[in-house]
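Student: sequence and computational prediction follow.
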Amino acid sequence: MRAAWDARARGAQAEAEWRQRWQAYAAAYPREAAELQRRWAGELPADFADRLHALVEQMHAQAPTVATRKASQMALEALTAAVPELLGGSADLTGSNLTQTAVTPALRVDASGALARDAQGRLGRHINYGVREFGMAAMMNGIALHGGYIPYGGTFLTFSDYSRNAIRMAALMRQRVIHVLTHDSIGLGEDGPTHQPVEHAASLRLIPHLDVWRPADAAETAVAWGAALQRTDGPTALLLSRQALPALPKPDSTLAPQACGLAAVARGGYIIAEPHAAGFKARKKPKAVLLATGSEVALALQAQRLLAEEGIPVRVVSLPSTTVFDRQPLEYRLAVLPRALPRIAVEAGSPDFWWKYGCAAVVGVPGFGESAPAAPLFELFGLTPANIAATVRAVLAGA
């Protein structure tokens, strides 16, 4: 029995033969062999950091008012060209998730089962997974484990429930898998509560080793994609809006210069506006901190201006990735969220997650959504600049 199961000699012979073939290939095609070894090692192209920096700067300078799902596609156009091992896909929602780019034709096979080429002679780099969210997530895990590719796949955030076990396994196995989860809040509108995620962002943030990003504009989206690709020790979920979001300025802070500006976005949380952005003097100290993610950062900035009209100085913090922010040194986190200032969180999702930051109040969505356009829904749930400002006033009055 032992002899029948003992494959050590056969394995050693097969490996020796493979190594001989590899050495012959590397000698004949040294450039291709080096590229293959780079991909197997999980290393990004040598110029990736420079190209990412240029992309982020470009997205910030262009300042487009677009949905972050569209900003994601804009980023992917550059990234799929720069990183040939990116292998995309979508669970029957390509036109909504916007995961396909000009250089990622659909992956197809011919009648013999061999990979087919498109009219330009290109092999496919985008998989149509069908209505199979779990199957997509599980296949991406397998692709990542095989090596040589960086898989990403899209679906609606609410359908991440179907993918959850495979997302959890990617986190457990520390695999570089990227989930593009669009239509990230009640802002998706008339599809109603079956499609409107409420608890999903909070629940994904609870999975160990899963980085979750919910960017507020195009520049933050580009940074999020860069972080996901540069990360080699776990998966990433990108939570992206259906509705268009304005580009947001990222000025300096004289009170905490190390925690502001475009470079600070990669730290997961940063000061996006000090009181002086709303008309106060340069070193005016805030009386409270508004912290928000995604589409609600713009609302927090509008609330800051309303409060400034009443003489109430407020700091606004964008937290595109609480998971990344939580890994920052304590000194940095306290520079962004000082202990002495009351904190008010704003997110179009379950409020419960935000109490971990010692918030005095949370403006969120405590129940399921409703079927209506985005604007009336935000009004219904109090996700408005006026209600956010009123919440800050109430907190300060009770302090």
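Tutor: That came through, no problem.
Student: all contacts plus neighbour counts: C-alpha atoms, from now on.
Tutor: OK.
Student: spatially nearest residue to R164 (excluding sequence neighbours)?
Tutor: Excluding the flanking residues, the one nearest R164 by CA to CA, 6 or more residues apart in numbering is F134, at 7.4 Å.
Student: now for the helix or strand harbouring that neighbour, which elements pack on it?
Tutor: For F134, the host element (DSSP states H and E) is helix 133-146. Contact partners of helix 133-146 among helices and strands, from 3 or more CA pairs under 8 Å, 6 or more residues apart in numbering; DSSP states H and E: strand 150-156, helix 160-173.
Student: for comparison:
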Amino acid sequence: HGGVIPYGATFMVFADYSRPALRIAALSHVPTIFVFTHDSVGLGEDGPTHQPVEHLAALRAIPNLTVIRPADANETVQAWKVALEKRDGPVVLALTRQKLPIYDREKMADASNLAKGGYVLLATDKVYPDVLLIASGSEVEFAVEAHAKLAEQGIGAHVISMPSWELFMQQPEEYRNSVLPASVKARVVIEAGVPMGWGQFAGPAGQIIGLDRFGASAPYKTIYEHLGFTTDNVVLRALEAIDKSKK
């Protein structure tokens, strides 16, 4: 028998109700797909009762659970492929409610790189980057926009799409170091959730744009701006990270 993969889907905030099933699936190495949508404060008007804040961190804390938070439709296709091929444990697909841009893969790295968990989506034209902008899911948009604004100031940024910590940490050290070179201390992490765990990628000089509070009921763009998820704030924090890395 075979050919049937169990799956379930709901708002990410309700993943708490699924936690025993998630944990047992991970413990038992059962291939299962959990699709959790409305994955951040970006869901908007439903308000803080329905806006996940701590959930990504809580899901990543479960051993043998692969969490994937794609940045656009192309990454989502690749995430589904990874989920279907995963045979030794469950996979969570963390998806947005709000619409996201679809990145031009002729100008940016191929979405198949999602299978590596993290990759340089958009590189600087400079020989070496001055700063790394690391983001997952919907917040990759801010990193891409900040890349252009920093370039106008003569600052070279690599945009790192980091959809899956678990997949990234499974890659050879040489690859991980090529994506996150130790020589680049200035880093900015952007994710609309509690920042727990991101320090391993941000480093001591890094800046993290995350959440330390619950959300609010408002249009998602209003919420993002109120909570500091803007292109201008990413640029500002990038400049701060560069300054800090020189001390």
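Tutor: Perfect, I can see it now. Just so we're clear, the structure is a prediction, and the values are computed from it rather than from any experiment.
Student: please identify the deepest-packed of the helices and strands packed on helix 133-146 of structure 1.
Tutor: Of all these, strand 150-156 carries the top mean neighbour count, a mean of 27, counting by mean count of other CA atoms under 10 Å.
Student: which residues in structure 2 does it align to?
Tutor: Matched against structure 2 by TM-score structural alignment, strand 150-156 of structure 1 falls on residues 5-11.
Student: how about stretch 172-182 of structure 1?
Tutor: Taking TM-score structural alignment as the measure, structure 2 aligns residues 27-37 with stretch 172-182 of structure 1.
Student: out of the helices and strands packed on helix 133-146 of structure 1, flag the one nearest Y270 of structure 1.
Tutor: Closest to Y270 of structure 1 of these, according to CA to CA: helix 160-173, at 25.5 Å.
Student: now the helix or strand following the closest one on structure 2. Mean distance?
Tutor: Counting by DSSP H and E, the next helix or strand C-terminal to helix 160-173 of structure 1 is strand 178-182. Compared with structure 2 after fitting, strand 178-182 of structure 1 has a mean deviation of 0.4 Å; criterion: mean CA distance after the TM-score superposition for structure 1.
Student: packing partners for strand 178-182 of structure 1?
Tutor: Applying 3+ CA pairs under 8 Å, 6+ apart, we find strand 178-182 of structure 1 packed against helix 94-97, strand 150-156, strand 236-239.
Student: got the end-to-end distance for stretch 193-200 of structure 2?
Tutor: The straight-line separation of the ends of stretch 193-200 of structure 2 (CA to CA, to the nearest Å) is 16 Å.
Student: could you tell me where it falls in structure 1?
Tutor: With TM-score structural alignment applied, stretch 193-200 of structure 2 matches the range 349-356 in structure 1.
Student: and for stretch 214-226 of structure 2?
Tutor: With TM-score structural alignment as the criterion, stretch 214-226 of structure 2 aligns to 368-380.
Student: residues in contact with the match of stretch 172-182 of structure 1?
Tutor: Contact with stretch 27-37 of structure 2 is made by 5-12, 15, 25, 63-64, 83-84, 86-97, as judged by CA atoms under 8 Å, 6 or more residues apart in numbering.
Student: residue boundaries of the helices in structure 2?
Tutor: 15-27, 55-60, 73-85, 140-152, 165-169, 173-179, 199-202, 220-226, 231-245 (DSSP state H).
Student: mind checking how far the most centrally placed residue in structure 2 is from R60 of structure 2?
Tutor: Nearest to the geometric centre of structure 2 sits S136, at 1.7 Å (CA atoms, centre = their mean). The spacing between S136 of structure 2 and R60 of structure 2, counted by CA to CA, is 13 Å.
Student: equivalent analysis for V131 of structure 2, please.
Tutor: V131 of structure 2 is 26 Å from R60 of structure 2, by CA to CA.
Student: ok, these two, which is more surrounded?
Tutor: Taking other CA atoms under 10 Å, V131 of structure 2 and R60 do not tie; V131 has more neighbours (25 against 19).
Student: dump the residue contacts of that one.
Tutor: Neighbouring residues of V131 of structure 2 by CA under 8 Å, 6+ apart: 155-158, 184-188, 238, 241-242.
Student: so what's the gap between the helix ranked longest in structure 1 and the chain middle?
Tutor: Longest helix in structure 1 by number of residues (criterion: DSSP H): helix 8-28. Mean-position distance between helix 8-28 of structure 1 and its chain equals 41 Å (CA atoms, centre = their mean, to the nearest Å).
Student: and for stretch 51-59 of structure 1?
Tutor: What separates the centre of stretch 51-59 of structure 1 from the centre of its chain is 16 Å, taken as CA atoms, centre = their mean.
Student: what lies in contact with that stretch?
Tutor: By CA under 8 Å, 6+ apart, the surrounding residues in contact with stretch 51-59 of structure 1 are 75, 78-79, 82, 218-219, 222-223, 226.
Student: do the same with stretch 1-15 of structure 2
Tutor: With CA under 8 Å, 6+ apart as the test, stretch 1-15 of structure 2 has contacts from 31-39, 50-52, 55, 84, 94.
Student: of the residues you listed, buried ones?
Tutor: 31-39, 50-52, 55, 94 (16 or more other CA atoms under 10 Å).
Student: between these, which sits nearest V234 of structure 2?
Tutor: For these, the nearest to V234 of structure 2 is D39 (20.6 Å; CA to CA).
Student: contacting residues around the closest one?
Tutor: Contacts for D39 of structure 2 (CA under 8 Å, 6+ apart) come out as 11-13, 51-52, 94-97.
Student: out of those residues, flag the one nearest to E225 of structure 2.
Tutor: Nearest to E225 of structure 2 among these is Q51, at 15.7 Å by CA to CA.
Student: neighbours of the aligned residue in structure 1 for E139 of structure 2, just the number please.
Tutor: Aligned counterpart of E139 of structure 2 in structure 1: E296 (TM-score structural alignment). Neighbour count for E296 of structure 1, taken as other CA under 10 Å: 24.
Student: excluding its backbone neighbours, what's nearest E296 of structure 1?
Tutor: Excluding its sequence neighbours, the residue lying closest to E296 of structure 1 (CA to CA, 6+ apart) is E347, at 5.9 Å.
Student: so the one you found sits against L290, correct?
Tutor: No - counting by CA atoms under 8 Å, E347 of structure 1 does not reach L290; the two are 10.7 Å apart.
Student: of those two, who's got more company?
Tutor: More crowded of E347 of structure 1 and L290, by other CA under 10 Å: L290, with 28 against 25.
Student: make JSON lines from the contacts of stretch 51-59 of structure 1 and add neighbour count and distance to G88 of structure 1 to it.
Tutor: Formatted as JSON lines, the contacts of stretch 51-59 of structure 1 follow (neighbours: other CA atoms under 10 Å; distance: CA to CA, whole Å):
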{"residue": "A75", "neighbour count": "24", "distance to G88 of structure 1": "13"}
{"residue": "A78", "neighbour count": "17", "distance to G88 of structure 1": "14"}
{"residue": "L79", "neighbour count": "22", "distance to G88 of structure 1": "11"}
{"residue": "A82", "neighbour count": "16", "distance to G88 of structure 1": "14"}
{"residue": "A218", "neighbour count": "30", "distance to G88 of structure 1": "20"}
{"residue": "A219", "neighbour count": "29", "distance to G88 of structure 1": "21"}
{"residue": "A222", "neighbour count": "30", "distance to G88 of structure 1": "17"}
{"residue": "V223", "neighbour count": "28", "distance to G88 of structure 1": "19"}
{"residue": "G226", "neighbour count": "21", "distance to G88 of structure 1": "16"}
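Student: fine by me, we can end here.
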